[in-house]
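[1] No letters, just coordinates:
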């Protein structure tokens, strides 16, 4: 019996040696397997020699941001907010300069008549887009003290061939400021408020104001002060026949005679002293 017990102890001792060696080797336990993730495609480098296509992922992803809806001027037509007429505009020449002053030849065509019958003053039935002040008035035109006189003096009540008294609002749409790239504006007299200089005579709803200068015809002109600091010198007077005023008139003799008076700009100056000058003959055709 004693021999059997000694034999079992020897066997157990022999088995314990490999287990102890394995424990002392310090083998780390196996780590759990991590879930695999899929990386996004990398942008391929340009390789002109291999001929492989260059896929620009950023441009493809932003493609929908470059798509824009057609605007209201798809066919080149616009609506003049001052008159409600349909207007088409075209630019012939643009000369870039060292300032923000517009040096270009622009023209437009709109509904209605520019002048009276047989008058070809500008570009056929197109009119040049240049800074100017326009008013339709009686035959005598807008002369003399254009700046210092009131509208009631410059545009009085007239007696029509039909035996009616016509107020200024009957034969005219008022004095309008026309500047390329902007909607036409009504020039209003006697602006009130501390924001206007003491020598101002007229203003617009877009914060233009006007002071008096001498025009080339000996009368008065207007110096326009734009909100951005630019100054427009309106001192070239042009007076051309306009369509007579009448009701379903069949000839010129049945309507009230009218003319179209224009104070064209001869110079535009910005805040840095850069300028653009215009030359316009009395016929209204733009020369340069």
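    Ah, there it is. Since the structure is predicted, the reported quantities are computational estimates derived from the model, not experimental observations.
[2] When you work out contacts or count neighbours from here on, use the C-alpha atoms and nothing else.
    Noted.
[3] neighbours around the nearest residue to residue 202 once chain neighbours are set aside, how many?
    Closest residue to residue 202 apart from its sequence neighbours, by Cα to Cα, 6 or more residues apart in numbering: residue 189 at 4.4 Å. The tally of other residues near residue 189 (other Cα atoms under 10 Å) stands at 18.
[4] go on, the one 4 residues further on?
    Residue 193 is flanked by 8 other residues according to other Cα under 10 Å.
[5] again with residue 87
    Residues near residue 87, counting by other Cα under 10 Å: 14.
[6] Please name the residues that touch it.
    When contacts are counted by Cα atoms under 8 Å, 6 or more residues apart in numbering, residue 87 touches 77, 78, 79, 80, 108, 109, 110, 111.
[7] Let's see that with 10 Å instead.
    76, 77, 78, 79, 80, 108, 109, 110, 111 (Cα atoms under 10 Å, 6 or more residues apart in numbering).
[8] Identify those among those that sit within strands.
    77, 78, 79, 108, 109, 110 (DSSP state E).
[9] Name the nearest residue to the last one, sequence neighbours excluded.
    In other words, residue 110. In space, residue 110 is closest to residue 87, 4.4 Å off (Cα to Cα, 6+ apart).
[10] And here is the other one:
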């Protein structure tokens, strides 16, 4: 009888420690279900839209799949719809929506593309200048770079896009890893 009572006390103690330390599967599931019913305060992103104050474009961001992990790195499939993008320009898996991935983007001519052409070569990363004048398809019209080019932009999900700038002599120093970083953004992203 004494052994049985000692065993019962040991099981009860272990059970109390386990239930106090970690939530059960059913408790976690209940929290997830109740979390969707909570009412949040109305804010500036009431309809899920964001306005880029630099370009004036409106965009919508939708997360379709999100897997919780045990660190700060999110694992998710997120898509983005920006205003001003013509339907014929985008033909991906999400239609007019674009995958929300980090990228470098800009407005460039279809004739010259990403290259800068001319005597300076095609290496845009080393020769970070405007793309230059572009001739029209009939070769009688032309556009100067300030008429169509707003600069090269770095887009980071959740942070938006920011212009890539050429590092000036008075700019803050880049990382001290032995490499030179000729480009940076206002948010101090260093690019080489």
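    Alright, I've got the coordinates. Because the structure is predicted, anything quoted here is derived from the model rather than measured.
[11] ok so, going back, quick one: the residue nearest to residue 202 of structure 1 and residue 208 touch, right?
    No - the pair formed by residue 189 of structure 1 and residue 208 falls short of the contact definition of Cα atoms under 10 Å, at 11.7 Å.
[12] Determine the residues that are contacts of both of those two.
    With contacts defined as Cα under 10 Å, 6+ apart, the residues shared by residue 189 of structure 1 and residue 208 are residue 202.
[13] Now check structure 1 for the residue matching residue 140 of structure 2.
    Mapped onto structure 1 by TM-score structural alignment, residue 140 of structure 2 lines up with residue 163.
[14] how far away is its match from residue 190 of structure 1?
    Counting by Cα to Cα, to the nearest Å, the gap from residue 163 of structure 1 to residue 190 of structure 1 is 33 Å.
[15] picking up where we left off before, please identify the helix or strand for the aligned residue in structure 2 for the residue nearest to residue 110 of structure 1.
    Taking TM-score structural alignment, residue 87 of structure 1 has residue 59 as its aligned residue in structure 2. With secondary structure defined by DSSP states H and E, residue 59 of structure 2 is part of strand 58-67.
[16] In that strand, which residues are buried?
    60, 61 (16 or more other Cα atoms under 10 Å).
[17] can you check stretch 107-115 of structure 2 too?
    108, 109, 114, 115.
[18] Dump those to JSON lines, plus secondary structure and distance to residue 127 of structure 2.
    Shown next, in JSON lines, are the buried residues of stretch 107-115 of structure 2 (DSSP: H, G, I helix; E, B strand; the rest coil; distance: Cα to Cα, whole Å):
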{"residue": "108", "secondary structure": "coil", "distance to residue 127 of structure 2": "16"}
{"residue": "109", "secondary structure": "coil", "distance to residue 127 of structure 2": "18"}
{"residue": "114", "secondary structure": "coil", "distance to residue 127 of structure 2": "12"}
{"residue": "115", "secondary structure": "coil", "distance to residue 127 of structure 2": "10"}
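[19] quick one on the thing from earlier: now the residue nearest to residue 110 of structure 1: how far from residue 113 of structure 1?
    13 Å.
[20] anything in contact with each of those two?
    Counting by Cα under 10 Å, 6+ apart, nothing touches both residue 87 of structure 1 and residue 113.
[21] Would it be right to say that the match of residue 140 of structure 2 lies in a helix?
    No - counting by DSSP: H, G, I helix; E, B strand; the rest coil, residue 163 of structure 1 is not part of a helix but coil.
[22] residue contacts, residue 8 of structure 1?
    Counting by Cα under 10 Å, 6+ apart, residue 8 of structure 1 has contacts residue 14.
[23] any idea how far it lies from residue 2 of structure 1?
    10 Å.
[24] just residue 106 of structure 1 next, same as before
    Counting by Cα to Cα, the gap from residue 106 of structure 1 to residue 2 of structure 1 is 126 Å.
[25] In terms of neighbours, single out the busier of those two.
    Legend: neighbour count by other Cα under 10 Å for residue 106 of structure 1 and residue 2, higher for residue 106 (18 against 6).
[26] Give me the aligned partner of that one over in structure 2.
    Per TM-score structural alignment, residue 106 of structure 1 is aligned with residue 78.
[27] In contact with that match, which residues?
    Applying Cα under 10 Å, 6+ apart, the residues contacting residue 78 of structure 2 are 61, 62, 63, 64, 65, 66, 97, 98, 99, 100, 101, 157.
[28] Could you do residue 223 of structure 1 as well?
    147, 200, 209-215, 231-235, 265, 267-268.
[29] mind listing what the residue positioned nearest the centre of structure 1 touches?
    By Cα atoms, centre = their mean, the mean C-alpha position of structure 1 lies nearest to residue 181, the distance being 5.9 Å. The neighbourhood of residue 181 of structure 1, defined by Cα under 10 Å, 6+ apart, consists of 102, 106, 129, 130, 131.
[30] Might one say that the fourth one is in contact with residue 105?
    Yes - applying Cα under 10 Å as the test, residue 130 of structure 1 and residue 105 come out as touching, 8.4 Å apart.
[31] Who has more neighbours out of the two?
    residue 130 (20 against 16).
[32] where's the more buried one, which helix or strand?
    Using DSSP H and E, no helix or strand contains residue 130 of structure 1.
[33] counterpart of it in structure 2?
    Per TM-score structural alignment, residue 130 of structure 1 is aligned with residue 101.
[34] Distance of the residue nearest to its match when sequence neighbours are not counted relative to residue 94 of structure 2?
    Excluding the flanking residues, the one nearest residue 101 of structure 2 by Cα to Cα, 6+ apart is residue 157, at 6.2 Å. Per Cα to Cα, residue 157 of structure 2 is found 17 Å from residue 94 of structure 2.
[35] and the closest residue in space to residue 141 of structure 2 that isn't next to it in sequence, how many neighbours does it have?
    The spatially closest residue to residue 141 of structure 2, leaving aside those adjacent along the chain, is residue 135, at 5.8 Å (Cα to Cα, 6+ apart). If you count neighbours by other Cα under 10 Å, residue 135 of structure 2 ends up with 15.
[36] From the chain's centroid, how far away is stretch 257-275 of structure 1?
    20 Å (Cα atoms, centre = their mean, to the nearest Å).
[37] Appreciated, that's everything.
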